[in-house]
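**Q** What shape does this take:
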Amino acid sequence: MNAKDLRIVFMGTPEFAVPSLRALADGGYNIVAVVTTPDKPAGRGRKLHESDVKIAARELGLPVLQPEKLKAPEFVEAMRALQPDLGVVIAFRMLPEVIWRMPKLGTFNLHAALLPQYRGAAPINWAIINGERETGLTTFLLNHEIDKGAIIDRLRMPIGEEDTVGTMYEKLMAAGVGLVLDTVDRIAAGSIAPTEQQFVDESTLRPAPKIFKEDCRIDWSWNGRRIIDFIRGLSPYPSAWSELRRDGHEPLNVKVFSARFEPKPTDALPGTIRSDRRDTISVACADGWIDLLDLQLAGKKRMTTHDLLLGFREIEEYAFPSVRE
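**A** Now for the predicted structure:
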């Protein structure tokens, strides 16, 4: 079957899915509908916010479906009426079986990790947090369990020493385009040989669960390498943070976006701060000092250490808690 003749339903929500959607449309693939989340109120004015995928679909002149419930009879019937040959999913909700089984050739997902490692909602973050030096992308067929379907193809990508979740997001988003197009072409040609994941030793796998605010709190009793990887894996979003504390003062939340580790024996209590009050803020950790380079005080804009110290010269009178409380 010619890949351009396939009736494709594309499902996605965030920016990560947009380049692949545009590439399919610009490449002449037959996208019969785009499924994304309903508009949601956001911001101070609570104005309705459209997903990145919806905005792109509208610009491309593609029909859009925004079901509240994926099992709703009206959505199921709308999908049947499309007579889809293939479903393509990138960063969307978990689909019910009635939907992912509907396309004649199945439904595949693009996942930002080398499955079976890093199943879950935040694979790019966790790969960097855990100090991995390689990640990648996987296309796989959907089944009853999250990220456990048969693997179609994988693409490996190195993680550089300076990479953050932000830079890897951009690299993987761009690289995903080629993998998605190739997967569609191979499915149409009948040339895929999916590899099942059920024989994997689950004890060897690292998960990638959704990240909440408390998960982002820095523990200064960790060793320096671990702290740097933790900061990189959360920068710029949702961002690593800690509390600045000083007797008699309210704690100040501080987000840390960039830092450098200086391995050096120290007797200082983890969380102790030293500064030249002009350009440097260093925090003691288990095996040296962490130099903070780019940070943000609660209620303030993001800034360099130099700029922060222009109005915060008493920084050494504060300390960070050494461990999570």
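**Q** For the rest of this, base every contact and every neighbour count on C-alpha atoms.
**A** Will do.
**Q** Neighbours of residue 193, how many?
**A** Counted with other C-alpha atoms under 10 Å, the neighbours of residue 193 add up to 12.
**Q** should've said residue 94
**A** Residue 94: 14 surrounding residues under other C-alpha under 10 Å.
**Q** Return the residues in contact with it.
**A** Residues near residue 94 by C-alpha atoms under 8 Å, 6 or more residues apart in numbering: residue 146.
**Q** rerun that using 10 Å as the cut-off
**A** 70, 100, 142, 144-147 (C-alpha atoms under 10 Å, 6 or more residues apart in numbering).
**Q** Sort out which of those residues are buried, if you could.
**A** 70, 100, 142, 147 (16 or more other C-alpha atoms under 10 Å).
**Q** distance of the second one from residue 218?
**A** What that stands for is residue 100. Plainly put, residue 100 is 40 Å away from residue 218 if you go by C-alpha to C-alpha, to the nearest Å.
**Q** Pretty sure residue 88 sits in a helix.
**A** No - according to DSSP: H, G, I helix; E, B strand; the rest coil, residue 88 belongs to no helix; its state is strand.
**Q** Was I right to think it contacts residue 32?
**A** No - counting by C-alpha atoms under 10 Å, residue 88 stays clear of residue 32, with 11.6 Å between them.
**Q** another one to check against the first:
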Amino acid sequence: MKSLKVIFFGTPEFAKTSLQAIHQSQHKIVGVVTVADKASGRGQKIHESPVKTFAVENHLPVFQPEKLRNPEFLKSIKDLDADVFVVVAFRMMPKVLFEMPKLGTFNLHASLLPDYRGAAPINYAVINGEKKTGATTFFINEKIDEGNILLQQEIEISPEENAGELHDRLMEMGAKLVVETLDGLAENSIEEKPQPDVEHPKNAFKIFKEDTRIDWTKDAETVHNFIRGMSPYPCAFTTLKIGGDEKILKIYKGKFEVLPHGKTAGSIEIDKHSFKIFAKNGIYYPEELQLEGKKRMNLKDFLNGFRQFDTISR
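**A** I've put the predicted structure just below:
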């Protein structure tokens, strides 16, 4: 099989797994482009992206441009004469860059396109109670996540799976799909296809802090799926009133029961053995929580430490 010269673009762990898979294949990585190192934490320690760490450990050329239109950066990339660019969890690319390689630039997206275009496809698939999702490789064009499809693969979502667990499974599956796509391009055996014309595709917009608040007026299953879809990151939250103070309570995991109760949505019942939160048509039972200023803990430890709650605020 023909070996392709690849330049890889990516940043987080999700992307690193694909980079590793390409590195272990017959294809040759001639360059890796990732985000600039950033200072974070109390000590403002410099942190590298997982993609950069892997590239450095494996002696791959690394580029960390502040601007993708920088003429020096563009010349350096062009001089590498790559056959194809592979993009996984990166930022938007200018046309002058993604049109550079002979075979084009393709992206790995963690959904069955055209559904769940956008920044948070894994979260929204779980939030919306989907029974399946998948991964898609597609050629990049000037519209976000709308290029021609190369390969797709489905995966089932289990009823209690959270976004983090699904992320890890899609990360592994997606890495294999990237290599399969490279193999297909090398052999000219993939027929690219336009994305299906769907009038109202499901969206996966970027999630902001205000989007993570739990709405207890929703039905219990919707609340449960919302919490699963936000776990472990960015994590769904509600608020507790404790001694007159309002505290943020993050909920990572729980169970629900559809049950008529006549209680106000968002009200609670709590004792040393149980914690109930009333939703529209049922009850939610938190199992893993984190109160503001405290560490994440299971329900038993939570109830041992905090018992004086007034109500939950919607």
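**Q** rewinding a little: tell me which of residue 88 and residue 32 of structure 1 has more neighbours.
**A** Set residue 88 of structure 1 next to residue 32 and count neighbours by other C-alpha under 10 Å: residue 88 wins out with 26 against 18.
**Q** what about the helices in structure 1?
**A** 18-26, 52-60, 73-82, 97-100, 123-129, 165-189, 224-232, 305-309 (DSSP state H).
**Q** Mean neighbour count, these: which tops it?
**A** Of all these, helix 123-129 has the most neighbours on average by mean count of other C-alpha atoms under 10 Å, namely a mean of 25.
**Q** Tell me the residues of structure 2 aligned with that helix.
**A** Aligning helix 123-129 of structure 1 against structure 2 (TM-score structural alignment) gives residues 121-127.
**Q** Now that stretch on structure 1. Mean distance?
**A** For stretch 121-127 of structure 2, the mean distance to aligned residues of structure 1 following superposition is 0.3 Å (mean C-alpha distance after the TM-score superposition for structure 1).
**Q** Distance from the chain centre to that stretch, please.
**A** Distance of stretch 121-127 of structure 2 from the chain centroid (C-alpha atoms, centre = their mean, to the nearest Å) equals 8 Å.
**Q** now the counterpart of residue 156 of structure 1 in structure 2, nearest residue through space, not along the chain?
**A** In structure 2, the residue equivalent to residue 156 of structure 1 is residue 154, according to TM-score structural alignment. Leaving out its chain neighbours, the residue that sits closest to residue 154 of structure 2 by C-alpha to C-alpha, 6 or more residues apart in numbering is residue 134, at 4.2 Å.
**Q** Give me the neighbour count for that neighbour.
**A** Number of residues near residue 134 of structure 2 (other C-alpha under 10 Å) recorded here: 23.
**Q** quick one: the aligned partner of residue 37 of structure 2 in structure 1 and residue 182 of structure 1, what's the gap?
**A** Alignment note: residue 37 of structure 2 maps to residue 39 in structure 1; criterion TM-score structural alignment. Distance, residue 39 of structure 1 to residue 182 of structure 1, using C-alpha to C-alpha: 31 Å.
**Q** re earlier: and the helices of structure 1 as a markdown table, adding distance to residue 260 of structure 1?
**A** Shown next, in a markdown table, are these (distance: least, C-alpha to C-alpha, whole Å):
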| stretch | distance to residue 260 of structure 1 |
| --- | --- |
| helix 18-26 | 33 |
| helix 52-60 | 34 |
| helix 73-82 | 51 |
| helix 97-100 | 45 |
| helix 123-129 | 15 |
| helix 165-189 | 16 |
| helix 224-232 | 7 |
| helix 305-309 | 12 |
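**Q** Ok, which of the ones you listed comes nearest residue 249 of structure 1?
**A** Closest to residue 249 of structure 1 of those is helix 305-309 (C-alpha to C-alpha; 18.3 Å).
**Q** what stretch of structure 2 lies opposite that closest one in the alignment?
**A** With TM-score structural alignment as the criterion, helix 305-309 of structure 1 aligns to 299-303.
**Q** swap in stretch 81-90 of structure 1?
**A** Going by TM-score structural alignment, stretch 81-90 of structure 1 sits over residues 79-88 in structure 2.
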